[in-house]
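Peer 1: Everything below, folded, please.
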Amino acid sequence: MDYRSSEALAGSEAPVGPRSEDTLPSSVSAAVKVVIVGGFGVGKTTMVGSVSEIRPLTTEETMTQAGVGVDDIAGVERKTETTVAMDFGRISLNDQLVLYLFGTPGQERFWFLWDGLFEGALGAVVLIDTRRLEVSFDAVGRLEERAVPFVVAINAFPHAPVYPMSELRAAMDLPDSVPMVDCDARDRGSSRDTLLTLVRYLHSLTTVTPETP
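Peer 2: Presented below is the predicted three-dimensional model:
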C-alpha cells in the first residue's frame, strides 16, 4: 500500500508547523496506546495505514537477499517490503478519545523491539492469517506474559480457508473471554470496528465486579 511521503515535494515550500488534520481537537480528554501485532505479513502495516486519520509513519524497507534463509516467507513469497521498526498512526474514536496505534515488525530478528512497543500499551489487536495461523502464536504468548489485554482479528485474505471461530479459538488456546472478530485490514470501517471491539473489551475489564469471598 502506498502512502504519501513525509518529505516535501521537490520545488515546493515546506509547510510551517503541523497540518490542520494532524492537530488534536481541544475536546480530546483521553489518549490510549494500542499495539497491532502478529506474524510476518499478516497485515499490520495495512491496518495502521487504512484506519489512521493522520499520515501514517511507516518503516518499510525493500526485502533483499540478506533475508534469505533468515526470514520465513512461506505463504507470503510475493511480499517485497517489510517493517523494520514500527508503524504509527492515530484515530479519534469520538470527540474525547484518541487511539495511538503502533504496529510491530513481524520477523523474528526484530522481536527485540516488541518490549519497547508494548511499554505503556493498554491493549492490543492480534491479526491472524488462517493460512499461517502459527505465525501469530508468539505474539499472543508475549502479550499474555506482559498481561496486555488483546482481541484477535481474523484478517481477510484471498483464498484463505474459513474456519469456525470455535476451531480457531481452540487452535490458539484462547479463553472464551478474549474477543475474536472478522476483519479486513484494507478497509477503514472494518479496522475501526476491530479497534472499537478492543476498546469495549478494555472497558469491560475495568467494570468487572470482583467476586465476594
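Peer 1: CA only for contacts and neighbour counts going forward, please
Peer 2: OK.
Peer 1: Centroid-nearest residue for the protein?
Peer 2: residue 36 (2.0 Å; C-alpha atoms, centre = their mean).
Peer 1: Now do the buried residues in whichever strand or helix holds that residue.
Peer 2: Residue 36 is part of strand 30-37 when elements are defined by DSSP states H and E. Residues of strand 30-37 classed as buried by neighbour count (16 or more other C-alpha atoms under 10 Å): 33-37.
Peer 1: Run through the strands of this structure in chain order.
Peer 2: 30-37, 60-62, 81-83, 87-92, 97-103, 123-128, 150-155, 180-183 (DSSP state E).
Peer 1: Dump these to a markdown table, plus distance to residue 3.
Peer 2: Shown next, in a markdown table, are those (distance: least, C-alpha to C-alpha, whole Å):
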| stretch | distance to residue 3 |
| --- | --- |
| strand 30-37 | 18 |
| strand 60-62 | 11 |
| strand 81-83 | 13 |
| strand 87-92 | 12 |
| strand 97-103 | 15 |
| strand 123-128 | 21 |
| strand 150-155 | 21 |
| strand 180-183 | 21 |
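Peer 1: which one of the ones you listed lies closest to residue 21?
Peer 2: Within the strands of the chain, the stretch nearest residue 21 is strand 87-92; the backing value is 11.1 Å (C-alpha to C-alpha).
Peer 1: So what's the gap between that closest one and the chain middle?
Peer 2: Centroid separation for strand 87-92 versus its chain: 10 Å, with C-alpha atoms, centre = their mean, to the nearest Å.
Peer 1: Give me the residues contacting it.
Peer 2: Residues outside strand 87-92 that contact it (C-alpha atoms under 8 Å, 6 or more residues apart in numbering) are 45, 48-49, 51-59, 98-104.
Peer 1: tell me how far the ends of stretch 39-55 are from each other?
Peer 2: 24 Å (C-alpha to C-alpha, to the nearest Å).
Peer 1: ah, wrong one, I meant stretch 99-118
Peer 2: 14 Å.
Peer 1: Flag every buried residue along it.
Peer 2: In stretch 99-118, counting by 16+ other C-alpha under 10 Å, buried: 99-107, 111, 114, 117-118.
Peer 1: Next, the second sequence, to be compared with the first:
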Amino acid sequence: MDSALSSPPDSPPVYLPQGEHQRLKILVAGPLGIGKTTLVKSLSQIPTLHTEERMTQAAVGADSLDHDVLREKTTTTVAIDFGRMTLPGDKIVLYLYGTPGQRRFAPLWEGIAFGALGALVLVDTRRLNESWEVMDLIEERGLPYAVAVNIFPDSPTHDLADIRSSLDLAPETPLVTCDAREKHSSLNALIELTAHAITVAGVEVS
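Peer 2: From the prediction side, this is the model:
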C-alpha cells in the first residue's frame, strides 16, 4: 500500500493556535471517485497524507467503473486521507479523515470513525444511488452528517429539494453544493457540517 505526503500547500503550513481550542475529528466520506482526496487536499493547512493502491482486475465485481467519470481512474484510497485545518477564530481545529465508502471496508471504517464528531458525505448527481451505502454506514454508527453535492463539469443540475427527496434526507440534515477543488467552497460545506454536528453533540465552544 502506498502511503505518501502530498506536496506542500501553496501557503506555509499553519501551526496549531496558541491557547485553548476545541479539537474535532471529521470524516469526509462518499463512494469511489467522488472527490474525497481532492476536498481534504484543498482544505488542509498541512501537507496531506494519502494511502492509495493501484486498481487491478481484483476490483472487478467489487467496484463498478462503468460510469464515464471512473473509467480512467487508476488508484483508490484504501485507508485514509488525512489533513488538518483551523477554522476562522482559532477556536476549532479540525482533523480531516477521508475514508473509503464501500461496506467491505467497514472494519477499517469503524476504527477511523471512532471519536468523530460527524461526517461530510460527498455525492454526485450523476450517481446518487452510489451514496446510499456510505450513508447507511454513517447512520448505523449514529454519526451526524451533512451532504455536499460535489459539482463536476458535466453533472446535471437539480434543485436541492429534489436531491434531498431522492436521498431521503431528514429535514435537519444540511444539504449544500460545493466544488471540492475550491477551498472556500469546500470550507462552506465543512462549516455547515461542523455547526450541525456541534449542535447535535452539545459541544460548547467559547
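Peer 1: Could you pull out the helices in structure 1 for me?
Peer 2: Remark: helices assigned in structure 1 by DSSP state H are 44-51, 114-118, 137-145, 165-171, 188-206.
Peer 1: re earlier: what's the match for the residue nearest to the centre of structure 1 in structure 2?
Peer 2: Using TM-score structural alignment, the equivalent of residue 36 of structure 1 in structure 2 is residue 28.
Peer 1: And for residue 118 of structure 1?
Peer 2: Using TM-score structural alignment, the partner of residue 118 of structure 1 in structure 2 is residue 113.
Peer 1: Distance of that match relative to residue 27 of structure 2?
Peer 2: Taking C-alpha to C-alpha, one finds residue 113 of structure 2 at 7 Å from residue 27 of structure 2.
Peer 1: hmm, back to that, packed most tightly, which of the helices of structure 1 would that be?
Peer 2: With neighbours taken as mean count of other C-alpha atoms under 10 Å, the helices of structure 1 reach their highest mean count in helix 44-51, at a mean of 26.
Peer 1: Quick one: average offset of that one versus structure 2, please.
Peer 2: By mean C-alpha distance after the TM-score superposition for structure 1, the fitted helix 44-51 of structure 1 averages 0.7 Å away from its aligned residues in structure 2.
Peer 1: Name the residues that touch that helix?
Peer 2: Helix 44-51 of structure 1 has contacts (C-alpha under 8 Å, 6+ apart) with 1, 3, 36-38, 55-56, 58, 83, 87-91, 101-104, 127, 185-189, 191-192.
Peer 1: likewise stretch 183-199 of structure 1?
Peer 2: By C-alpha under 8 Å, 6+ apart, the list of residues contacting stretch 183-199 of structure 1 from outside reads 43-44, 46-47, 50-51, 93, 123-125, 150-151, 153-156, 179, 181.
Peer 1: thinking again about what came up before, looks like the match of residue 36 of structure 1 contacts residue 95 (just checking).
Peer 2: No: counting by C-alpha atoms under 8 Å, residue 28 of structure 2 does not reach residue 95; the two are 10.3 Å apart.
Peer 1: what residues are shared contacts of those two?
Peer 2: Counting by C-alpha under 8 Å, 6+ apart, residue 28 of structure 2 and residue 95 have no common neighbour.
Peer 1: any idea what residue 62 of structure 1 aligns with in structure 2?
Peer 2: When structure 2 is aligned by TM-score structural alignment, residue 62 of structure 1 is paired with residue 54.
Peer 1: residues contacting residue 112 of structure 2?
Peer 2: Counted by C-alpha under 8 Å, 6+ apart, residue 112 of structure 2 has contacts 97, 99.
Peer 1: same question, residue 125 of structure 1
Peer 2: 34-37, 150-153, 194-195, 198.
Peer 1: on that earlier part again, please list all residues in contact with the match of residue 36 of structure 1.
Peer 2: Residue 28 of structure 2 is in contact with 36, 40, 96-99, 119-122, counting by C-alpha under 8 Å, 6+ apart.
Peer 1: Try it again at 7 Å.
Peer 2: By C-alpha atoms under 7 Å, 6 or more residues apart in numbering, the contact set of residue 28 of structure 2 is 36, 96-99, 119-121.
Peer 1: same deal with residue 178 of structure 1?
Peer 2: Contacts for residue 178 of structure 1 (C-alpha under 7 Å, 6+ apart) come out as residue 151.
Peer 1: Please pull up the equivalent of it in structure 2.
Peer 2: The equivalent of residue 178 of structure 1 in structure 2 is residue 173 (alignment by TM-score structural alignment).
Peer 1: quick one, the strand holding residue 36 of structure 1 and helix 137-145 angle?
Peer 2: 140 degrees (axes from the mean of the first three to the mean of the last three C-alpha atoms, to 10 degrees).
Peer 1: how deep is residue 58 of structure 2 tucked in, by neighbour count?
Peer 2: Counted with other C-alpha atoms under 10 Å, the neighbours of residue 58 of structure 2 add up to 8.
Peer 1: same question, residue 7 of structure 2
Peer 2: Per other C-alpha under 10 Å, the neighbour tally for residue 7 of structure 2 reads 11.
Peer 1: Identify the residue of structure 1 aligned to it.
Peer 2: The equivalent of residue 7 of structure 2 in structure 1 is residue 4 (alignment by TM-score structural alignment).
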